[in-house]
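Undergrad: only geometry, no sequence info:
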């Protein structure tokens, strides 16, 4: 075979090889584009229909597989955010509904007494006392609502300092001494005589204890018992508020700190008339760097444990 012929065949082979390579590149790009287009169409379908589907890609291309995986992660996060938003919307609607009801009830009483006074042209100390009491109930509800709103929005500035938690506990018990005595409560106090210091805020801790003790008096009164004890470990201080009332079924323990959670089952106790007291207490404890833990055995013992950061100096 002559040299020109060999060169000719070599040129033909090179041209065929180049055409093959170019075709493969074209086919690869076309295939990638089609798969990307399918991903885009599927993603549009998912977002338009609010579907919970995922993007599926059948390919050996690692980059495309990684792209699909990241898109699916975003879709999962989107669904989670959407679910959280829906739960928040439901809770907010329930909160507004319950608060509207709780405000409407005392306001109806107030307006009723005012109408009687207007018709009769007279007033009595008893009527005025009931009007004042109901008005105070409304103000307390409104104050709780705005306190919770500030806590959840992060607008409440709580200054932390070195607090003698033993002294705060004693003062909180004294505030309820008259009520507990009149209701014939047995009160057990186990607080060290020596000071125990926490990193906290006195007003916030007092508010937490006020809500928890009020909760015992209002809903744990069947047991006629209130216990306050203080215990410590290496890093934390625990204030236990104990009662022996009807308690809380274990199925509801995880929900008692939710906004406006109430248990209508007559075999259990309502946690809070408007459902805000325990929620506020929980939020305050979290802002202090602590927590509130609930352990309840119905009709035997219910313990709300306030956990706070311990200070060793």
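TA: Received the coordinates, thanks. This structure is a prediction, so every number in the text was calculated from the model and none was measured.
Undergrad: Only C-alpha atoms from now on, for both contacts and neighbour counts.
TA: Will do.
Undergrad: now the strands for the stretch 101-250 of the chain?
TA: Read by DSSP state E, counting those that start in this stretch, the stretch 101-250 of the chain holds these strands, from start to end of the chain: 161-164, 186-190, 197-200, 225-232, 236-243.
Undergrad: let's bring in a second one:
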């Protein structure tokens, strides 16, 4: 039985034997023992039924009883217990044949017992049973054929009877071995699959547990044990929060009812939740993310087991908390910046209002001086007054831009639409920048239609818009250049086009033109004065009128700004 495995060779078509799990072996052994003891009772009764004396029947049953007693001893190994029980069953078959007087039908007992002995799936009892049959049918059948076969032909040709029985018994034995081999292969495949699954589960870096409906832990991998601080699973869900030291990630307590609810939610689909673990194995605490999923139930209508996968997300929680704190700090900083922006806007507005009055007064007195109301001025004095007037005009323009910017930032800038002839707006804007052209060598070309160009608009704001565009064109065009202003009209609206042959704007900077305080590199390099507020104000005025503004510019070739205003006000974004 053990020779071939000891030599390192075993046919693949033969079961190795001895692989039956101990629990399954004990269950089968109990069945065999019950059958054996049943024979101890039944054989004497059968013997007397066949006309044998009570003493004769009990004498033949003695070996069966001894085999049953010895096979039932708990100190014997599996091999000894199963072999002795198998010998007892074979003795039962031989005794029944003997008590029946060799009746052919009694031989079926051998065919029934061989599958019973094959239940052990071990070579020792099975080989012993086969050897007993060979001894009984071969040797005894030859020496005393009448006692074994009870047939007239058996006395003349005992080997024929022995051969026929041997053939039937061989087929029965082969069928038992084949069935045994199939069981063993299936069991080995299941064991290999189980080993693979166990290897995979044990190699997981995430924790894994399987819980029954009562919350008992059926399976837990090493990573899960480590993540839970090495705490031993309890026999029930009750007390788990205290045993493991579970709390919510925000520090609130967790109860047994909470865990039962989480497990119940997992039955209907994957359920995700976080818990803090703090115990002797994890004194500093650890945040674990649990994902629970119900397994298919093997009991119709019964509650399913739940598989729980969990991982350490402490760092993620710390990062999220740090991000939340940083966001809170940033939001507070933004609020402070908004407050500072509001204070700055209020301050600029207040200061601008305070400056506007004295500057207006200065311009008024300068006009009186220039007109000679205080006496005629010498040419040098007139030049100084003119210079003061130009700088005062520039300062007034700056103050007005600051006031307008304050209105834009506080969303208080509004327009008062009235029927307006845009030709008058063009003329007023041209007069508004006349002081800038007085000291420059520039050509200003204004092209307007001969007929009225009516539009519902705010003439004062449009004048400011056009004055800012013309002022920029004058500032950024060298002497000898040309500045143009063209007004056109159609059924859809009007277009105001301001052109110049100035220094132009780099293409990479054109998308920043309407950003407040932005100044192009060409303006900075040539030290051209300005605040960077003009186009911001222009865009706000155009937007309030429902219009659009386009800029086309090439460095050293000039700029064209086109403002389109609709006849009907469009929704302002």
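TA: Good, I have the coordinates. Fair warning: this is a prediction, and the values are worked out from it, not measured in the lab.
Undergrad: export the strands of the stretch 101-250 of structure 1 to TSV and tack on distance to residue 119 of structure 1 and mean neighbour count?
TA: Converted to TSV, the strands of the stretch 101-250 of structure 1 look like this (distance: least, Cα to Cα, whole Å; neighbours: other Cα atoms under 10 Å):
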stretch	distance to residue 119 of structure 1	mean neighbour count
strand 161-164	55	16
strand 186-190	47	14
strand 197-200	54	23
strand 225-232	46	18
strand 236-243	47	23
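Undergrad: Go through these and name the closest to residue 285 of structure 1.
TA: strand 197-200 (9.1 Å; Cα to Cα).
Undergrad: returning to what we had before: can I get the strands of the stretch 101-250 of structure 1 in CSV with distance to residue 45 of structure 1?
TA: As requested, these are arranged in CSV below (distance: least, Cα to Cα, whole Å):
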stretch, distance to residue 45 of structure 1
strand 161-164, 54
strand 186-190, 63
strand 197-200, 51
strand 225-232, 56
strand 236-243, 52
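Undergrad: Of all those, which one is nearest residue 287 of structure 1?
TA: Ranking the strands of the stretch 101-250 of structure 1 by proximity to residue 287 of structure 1 (Cα to Cα) places strand 197-200 first, at 9.1 Å.
Undergrad: quick one, longest helix in structure 1?
TA: Taking DSSP state H as the criterion, structure 1 has its longest helix at helix 62-120.
Undergrad: Superpose on structure 2 and give me the mean offset of the biggest strand by length in structure 1.
TA: Longest among the strand segments of structure 1 by residue count, using DSSP state E, is strand 301-311. Here strand 301-311 of structure 1, set against structure 2 after superposition, deviates by a mean of 1.9 Å using mean Cα distance after the TM-score superposition for structure 1.
Undergrad: Would you mind pulling up the elements that that strand packs against?
TA: Secondary structure elements in contact with strand 301-311 of structure 1, counted by 3 or more Cα pairs under 8 Å, 6 or more residues apart in numbering; DSSP states H and E, are strand 197-200, strand 236-243, helix 277-287, strand 291-297.
Undergrad: how far off strand 236-243 does it point, in degrees?
TA: If you take axes from the mean of the first three to the mean of the last three Cα atoms, to 10 degrees, strand 301-311 of structure 1 sits at 160 degrees to strand 236-243.
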